[in-house]
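Enquirer: coordinates only, sequence not included:
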């Protein structure tokens, strides 16, 4: 019979699964894992919400989740993705925001509870020198969830997460 880990053990294993595009944060740091279900028959179901519906790393995330759970001795793993509710940058934990900044990515401002679309972006702080004297150089960065900026104080380019 296959092993039946506790939900806590599964969460702990998922804490070690890095975001495929930002290796300094895990998929749980980013708030992508929504639910873990363990039944008595050795089956585990993990539900996650991608940070972007068209995320090109979706299959990598799914495979990484399955591998991490199977390493616990689980024979049957079901990985489900859901877009409801949609992922929000509010789900990123505070420690991960600091690690993003240290990695050189401006963490997003909280999206908040409001349902209105913001026409003006929140001020972005340079992750290197903390200056607000920055300018956006591209609406889309290396991934669709980020923008490109240059800091006019320290002259360094950097990526910044969009608030969603």
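Expert: Done, it's in. These numbers come from a predicted model, not from an experiment. Numbering: from 1, shown residues only.

Enquirer: C-alpha from now on. contacts and neighbour counts both.
Expert: Fine.

Enquirer: how about the spatially most central residue of the chain, what does it touch?
Expert: When CA atoms, centre = their mean is applied to the chain, the residue found nearest the centroid is residue 30 (3.1 Å). When contacts are counted by CA atoms under 8 Å, 6 or more residues apart in numbering, residue 30 touches 19, 89, 91, 92, 93, 96.

Enquirer: quick one: contacts for residue 2?
Expert: Contact analysis of residue 2 by CA under 8 Å, 6+ apart lists 41, 42, 73, 74, 75.

Enquirer: hmm, try it at 10 Å
Expert: 40, 41, 42, 43, 72, 73, 74, 75, 76 (CA atoms under 10 Å, 6 or more residues apart in numbering).

Enquirer: Against that first model, consider the following:
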């Protein structure tokens, strides 16, 4: 059995990947909130779901435990922390870069001062069906994009198409 200090445990956990978007780590996503090590070697890890009911949390919890177990940590307690609510503002610049390289448009900045205004109708190139700005195409960089579906392979992504290169792509929604 090994006893890790907080910094060692943090370095291990910063390598745990997201099961839905495996190019991102839980640190890149900003869901790794805190790590505490007790005198008996128990490591407590706080993680925040990207949204309520996120199906990946059980797998992330298991992956966190497995990563620390490989390092010989005797006891791990993973805690889901729901307050404050996760926001895409917590994503790292490195995570946003990795998303783009993977072919997923990263989230833009959240609107200041409140919720996104809903627009009544869809206008290609002017944003999503909810009034959010159109993301740039992660393949060619064009801002001439159109939303095809508000929900994609996961609830946190929407499906878009670039009208310049004609390629479809996912966009990680702003939360």
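Expert: Thanks, I have it. Source: prediction; values computed, not measured.

Enquirer: so what number do they get for TM-score?
Expert: After superposition, the two chains reach a TM-score (TM-score structural alignment, normalised by the length of the first structure) of 0.95; 162 aligned residues with a CA RMSD of 1.1 Å.

Enquirer: Share the number of residues neighbouring residue 72 of the second structure, please.
Expert: Residue 72 of the second structure: 14 surrounding residues under other CA atoms under 10 Å.

Enquirer: repeat for residue 28 of the first structure
Expert: For residue 28 of the first structure, the count of nearby residues is 23 (other CA under 10 Å).

Enquirer: how far away is the spatially closest residue to it that is not a sequence neighbour from residue 35 of the first structure?
Expert: Leaving aside its chain neighbours, residue 28 of the first structure sits nearest to residue 15 (5.5 Å; criterion: CA to CA, 6 or more residues apart in numbering). Going from residue 15 of the first structure to residue 35 of the first structure by CA to CA, to the nearest Å gives 13 Å.

Enquirer: Who has more neighbours out of these two?
Expert: Between residue 15 of the first structure and residue 35, residue 15 has the larger neighbour count (other CA under 10 Å), namely 16 against 13.

Enquirer: Wait, the more buried one touches residue 29, no?
Expert: Yes: with contacts defined as CA atoms under 10 Å, residue 15 of the first structure counts as touching residue 29 at a distance of 7.3 Å.

Enquirer: if we can go back for a sec, could I get the contacting residues of the aligned residue in the second structure for the residue nearest to residue 28 of the first structure?
Expert: If you follow residue 15 of the first structure across to the second structure using TM-score structural alignment, you land on residue 14. By CA under 10 Å, 6+ apart, residue 14 of the second structure lies in contact with 24, 25, 26, 27, 28, 32, 64.

Enquirer: ok, and the closest non-adjacent residue to the aligned partner of the third one in the first structure?
Expert: For residue 26 of the second structure, the aligned residue in the first structure is residue 27 (criterion: TM-score structural alignment). The spatially closest residue to residue 27 of the first structure, leaving aside those adjacent along the chain, is residue 19, at 5.2 Å (CA to CA, 6+ apart).

Enquirer: Likewise for residue 122 of the first structure?
Expert: Nearest one to residue 122 of the first structure, counting by CA to CA, 6+ apart, is residue 109 at 6.6 Å.

Enquirer: Quick one: neighbours of the one you found, just the number.
Expert: 19.

Enquirer: wait, what's in contact with it?
Expert: Contact partners of residue 109 of the first structure, counting by CA under 10 Å, 6+ apart, are 89-90, 97, 121-125, 160-164.

Enquirer: cool, residue 82 of the first structure as well?
Expert: Residues near residue 82 of the first structure by CA under 10 Å, 6+ apart: 32, 33, 34, 47, 48, 49, 50, 53.

Enquirer: 8 Å instead, please
Expert: For residue 82 of the first structure, the contact set (CA under 8 Å, 6+ apart) comprises 47, 48, 49, 50.

Enquirer: Hmm, residue 87 of the first structure is touching residue 55, no?
Expert: No: Residue 87 of the first structure is not in contact with residue 55 according to CA atoms under 8 Å; the separation is 11.9 Å.

Enquirer: Which of the two has more residues huddled nearby?
Expert: When residue 87 of the first structure and residue 55 are compared for neighbours, residue 87 comes out ahead with 21 against 13, by other CA under 10 Å.

Enquirer: Which residue lies closest in space to that one, excluding its sequence neighbours?
Expert: Per CA to CA, 6+ apart, closest to residue 87 of the first structure is residue 51, 5.5 Å.

Enquirer: Translate that neighbour into the numbering of the second structure.
Expert: Taking TM-score structural alignment, residue 51 of the first structure has residue 50 as its aligned residue in the second structure.

Enquirer: ok so that match is a helix residue?
Expert: No: the assignment for residue 50 of the second structure by DSSP: H, G, I helix; E, B strand; the rest coil gives coil, which leaves it out of any helix.

Enquirer: wait, it sits on residue 26?
Expert: No: counting by CA under 8 Å, residue 50 of the second structure stays clear of residue 26, with 10.3 Å between them.
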